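# Turn this into a structure:
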Amino acid sequence: MPNSSSSLSSAKPFFAHPFDDDKLKEECGVFGVTGVTDAANFVALGLHALQHRGQEAGGIVSYHPDHDFNSVRRFGYVRDNFTKQSLMETLPGSLSIGHVRYSTAGSKAAAIRDVQPFFGEFSMGGAAIAHNGNITNADALRRELIERGSIFQSSSDSECIIHLMARSLQRNIPERMEDALRRVEGAFSIVAMTRTKLIGVRDPLGVRPLVLGQIGEGWVLSSETCALDIIGATYVREIEPGEMVVITGEKVESSFPFRRQKPRFCIFEHVYFSRPDSIIGGRSVYETRRQIGVELAREAPVEADLVCPVPDSGTPAAIGFSQESGIPYAMGIIRNQYMGRTFIEPTESIRNMGVRLKLNVNRALIQGKRVILVDDSVVRGTTSRKIKEMILDAGAAEVHFRIASPPTAWPCFYGVDTPQREKLLAATMSEEEMREHLAVDSLKFISLDGLYRAVGEAEGRNKSCPQYCDACFSGEYPVVPADMVSKGFEMKAAE
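Coordinates of the predicted model:
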């Protein structure tokens, strides 16, 4: 085992944000770097840039020939933990990986043992692994491994990979990882390390992102390009679906160990998860979201006086809607930028204030106006109702919602924390029923074809062979969620 430093915060952590519980929760972020002095410091900066992908906890593992593997795992934000010099000095070496987490599988309880990266000691040396995604056959794999004598240390699906690697008969760690991942179903973008190698791999469908960068003579692997920018690294390319790269010194070796399949990248990365300053598939995420607003204005026009984003995720789409419709754009809702997860331990009376602690209406702007509110999604609808009430309380004449994604009617099983299907508003209501439930003057979602056009598919969605994973909208899962089906989840009936 590496030398490890783990800590529970003295304040009781609460991971379901009490004032923002109506959004799909980000998955995880992974980052690794080799060939630089004090690599862990670069990893900390990269994880800071990826904080939007996981705000529950983070961990870093490093390797130095004189100090072996070392790891630190903490609850909370990167800025609150991995900026302390005394702590970072415990992570020496030129090779390091890290992970930020929002739990999607396993226990929701505050367990430091679930915080990645995970570490395993094999006959040929140690290896650490950080995983973004979700293994859809993890329950079956775990049962099999436990029956064969494996002892699990966490509730995370990702730990299955370490145990599968331990049971592999392959001769080195990269080959053992290939062997293990052939047993895995679902989504995985992985950054791993040995004493001498930095390894990156994506599942054959490429559901989650992973990119390669270069910094000086060193190399970087990251969930998103925005994390390359913060350390001054140069973007090289995306790791392709089904590709494994093994970086040793200045040498990058690429292979495709899995059966080739048509990629199905998560389309919701374009809508919400990725940072707007990242590049996905050669496209600016910001520009894609602006184009979503353009498509939305074409599909669902309405007479109004102002277009206002629900900050911050609705902002680019609101700008596009305004530009296409000719209706003025305005910051009708102001976000309190200092509303953090550790603000207070919320009492019931504080909880009842809801989004007012995070968002405030610009009354002078809103009063007497017909307002179009642009948001990225509607999940349970609770936050949308509260925002609508705030707008009306400020004196708005009309409230119209325009949503920059199709109705979210199905849960995600590939690395996103989604409510059970019956708790998704769109799973139980039609669009008109949702409008009545939210009590707004109009409610329109972008169509699935419109979303595809916005991400660059001019002909829209290929219904016989979709270009993206859009299961949360369509109910068409590219990989059968075997564990959930065994628990009674009913797949969409074939049309």
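# going forward, measure contacts and count neighbours with C-alpha atoms only.
Noted.
# Okay, Gln467 and Ser430: tell me how far apart.
Gln467 sits 26 Å away from Ser430, going by CA to CA, to the nearest Å.
# So for these two, which residue has more residues nearby?
More neighbours surround Gln467 than the other of Gln467 and Ser430, with 18 against 12 (other CA atoms under 10 Å).
# now the more buried one, nearest residue through space, not along the chain?
Arg264 (5.9 Å; CA to CA, 6 or more residues apart in numbering).
# Could I get the contacting residues of that neighbour?
205-207, 466-469, 478 (CA atoms under 8 Å, 6 or more residues apart in numbering).
# got these as JSON lines, with distance to Tyr286 and secondary structure columns?
JSON lines is the format used below for the contacts of Arg264 (distance: CA to CA, whole Å; DSSP: H, G, I helix; E, B strand; the rest coil):
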{"residue": "Leu205", "distance to Tyr286": "24", "secondary structure": "coil"}
{"residue": "Gly206", "distance to Tyr286": "21", "secondary structure": "coil"}
{"residue": "Val207", "distance to Tyr286": "20", "secondary structure": "coil"}
{"residue": "Pro466", "distance to Tyr286": "23", "secondary structure": "coil"}
{"residue": "Gln467", "distance to Tyr286": "20", "secondary structure": "coil"}
{"residue": "Tyr468", "distance to Tyr286": "18", "secondary structure": "strand"}
{"residue": "Cys469", "distance to Tyr286": "20", "secondary structure": "strand"}
{"residue": "Pro478", "distance to Tyr286": "27", "secondary structure": "coil"}
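# Next, the second sequence, to be compared with the first:
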Amino acid sequence: MLYERELNEECGVFGIWGHEHAAQLTYYGLHSMQHRGQEGAGIATTDQENVHFHKGLGLVNDVFDEQTFDQLPGRSAIGHVRYATYGENNYANVQPLVFRSQTDTLSLAHNGNLVNAHALRHQLEAQGSIFQTTSDTEVIAHLIKRGGSLQFKEKVKHALSMLKGAYAFVMLTEDQLLVAQDPHGIRPLSIGRLGDAYVVASETCAFDLIGATYERSVEPGEMLVIDDDGISSEKVSSAGERAMCSMEYIYFSRPDSNIEDINVHSARKRLGKQLAGEAPIEADVVTGVPDSSISAAIGYAESSGIPYELGLIKNRYVGRTFIQPSQELREQGVRMKLAPVHGIVKDKRVVMVDDSIVRGTTSRRIVNMLREAGAKEVHVRISSPPIKHPCFYGIDTSSESELIASELSVDEICETIGADSLEFLSVNGMTDAVGRDSSQSQCGQCLACFTGKYPTEIYPGTKLPHEKELVSSGGVL
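Here you go, the predicted model:
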């Protein structure tokens, strides 16, 4: 049984209305969210008469250069960084997607996954629609265009009302920026101000980079319309129970971002402290797996009294590691990205804190590296519950048969990864530590990958990542 892949990042969206350097600020905003997607990037702008765009495969720095911005005039823009999987990373699927008609132009970017996209696409094709991409994002453009003689805002509201699943949309026309959040608020989306300009982003770290001030999160089921007259808010649908993705706090978001007024670094430290209380162990040093687990490791060390040490170093200059033809070379690929600090772990009982175990391969390789560096014992502590169920909302987790915690017990996983002991954080401990609204039955978080209880209906035909029929903006549908 092989568990080759670990979690892959979400996508990130950015939008700005009313700034003379819209394209450049969008570039910086996307750069700050590069961790959410490294496969492609794009920017679309409007000069009030035309929509211009540029996109490409690769990192933000690879896609844009100084000359690019001469092709992106205007005071308003949207942008996107994208993660994709399994050979579906092609130019056509890179966002923002741009659709031109005889009357207007629409550009849109999306973070999330539509669980009814398969059914909607089938229906639209039966009615004559021809799709140009394999992205579920394109579905909404067809739904909007079928709104007939309605005003554009009403067309968008009607189209959004037909979507099920997770979505955070930014949409740009010649004279408007529209922002929309799904009824459960599964994906993060915030709005801020930069002087007289309005800014929207998946993460607040983008605001910090460009000097914008955070105002609030976009509410579940809310649509914002921003133009030269200002900003207006409308409810597209009744808000369901809040279900922010738990992995945003645990893994995806940057530590300096805030999600609905909860700082990610602080939340991760609390996760580590809770973990220390639930799963204590006698040891000499605590270390975290860079980068997302460092905060939890610090929290574990503070609560347990065991010193925190930098026992693992991440090489920040490694690009993508291609699949190698032998097990030996695959092991070498991990060593290119992570290296143990021999002087810290040699002859020590090490607590290795990580944020999750998805398929187990990476954990096993890191445990082996620590042992080869001289660690006497390696005790693995995970700052999330076991991931037992696939995600349908944009995260690249596959079928239950490929999630190690759905196949094996904790003791069996411990043996598989070669650790001396292994403990996961409890579900209640996780939600308490994050600190969201405890008045809601799920504390305002989506727990589906841990509990199998999904906040939305999962429609027939919804595809998992490995099934490859449709590509989501944040994974494969």
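# hang on, the earlier thing: what's the counterpart of the residue nearest to Gln467 of the first structure in the second structure?
Here Arg264 of the first structure is matched to Ala243 in the second structure, going by TM-score structural alignment.
# what's the longest helix along the second structure packed up against?
Taking DSSP state H as the criterion, the second structure has its longest helix at helix 264-278. Applying 3 or more CA pairs under 8 Å, 6 or more residues apart in numbering; DSSP states H and E, one finds that helix 264-278 of the second structure contacts helix 294-304, helix 427-434.
# Could you export the contacts of Arg264 of the first structure as JSON lines, including distance to Lys487 of the first structure?
Output for those, formatted as JSON lines (distance: CA to CA, whole Å):
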{"residue": "Leu205", "distance to Lys487 of the first structure": "24"}
{"residue": "Gly206", "distance to Lys487 of the first structure": "26"}
{"residue": "Val207", "distance to Lys487 of the first structure": "23"}
{"residue": "Pro466", "distance to Lys487 of the first structure": "27"}
{"residue": "Gln467", "distance to Lys487 of the first structure": "29"}
{"residue": "Tyr468", "distance to Lys487 of the first structure": "26"}
{"residue": "Cys469", "distance to Lys487 of the first structure": "23"}
{"residue": "Pro478", "distance to Lys487 of the first structure": "19"}
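# With respect to Pro346 of the first structure, which of these is nearest?
Nearest to Pro346 of the first structure among the contacts of Arg264 of the first structure, counting by CA to CA, is Val207 at 35.9 Å.
# What about that closest one, how many residues nearby?
By other CA under 10 Å, 26 other residues sit near Val207 of the first structure.
# Okay, helices next: where are they in the stretch 251-400 of the first structure?
For the stretch 251-400 of the first structure, the helices defined by DSSP state H, counting those that start in this stretch occupy 268, 285-299, 315-325, 348-352, 363-366, 382-393.
# Please produce JSON lines containing the ones you listed, extended by mean neighbour count.
JSON lines is the format used below for the helices of the stretch 251-400 of the first structure (neighbours: other CA atoms under 10 Å):
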{"stretch": "helix 268", "mean neighbour count": "20"}
{"stretch": "helix 285-299", "mean neighbour count": "24"}
{"stretch": "helix 315-325", "mean neighbour count": "25"}
{"stretch": "helix 348-352", "mean neighbour count": "11"}
{"stretch": "helix 363-366", "mean neighbour count": "17"}
{"stretch": "helix 382-393", "mean neighbour count": "19"}
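# Quick one: these as JSON lines, columns for distance to Gly149 of the first structure too.
JSON lines is the format used below for those (distance: least, CA to CA, whole Å):
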{"stretch": "helix 268", "distance to Gly149 of the first structure": "39"}
{"stretch": "helix 285-299", "distance to Gly149 of the first structure": "46"}
{"stretch": "helix 315-325", "distance to Gly149 of the first structure": "52"}
{"stretch": "helix 348-352", "distance to Gly149 of the first structure": "46"}
{"stretch": "helix 363-366", "distance to Gly149 of the first structure": "64"}
{"stretch": "helix 382-393", "distance to Gly149 of the first structure": "46"}
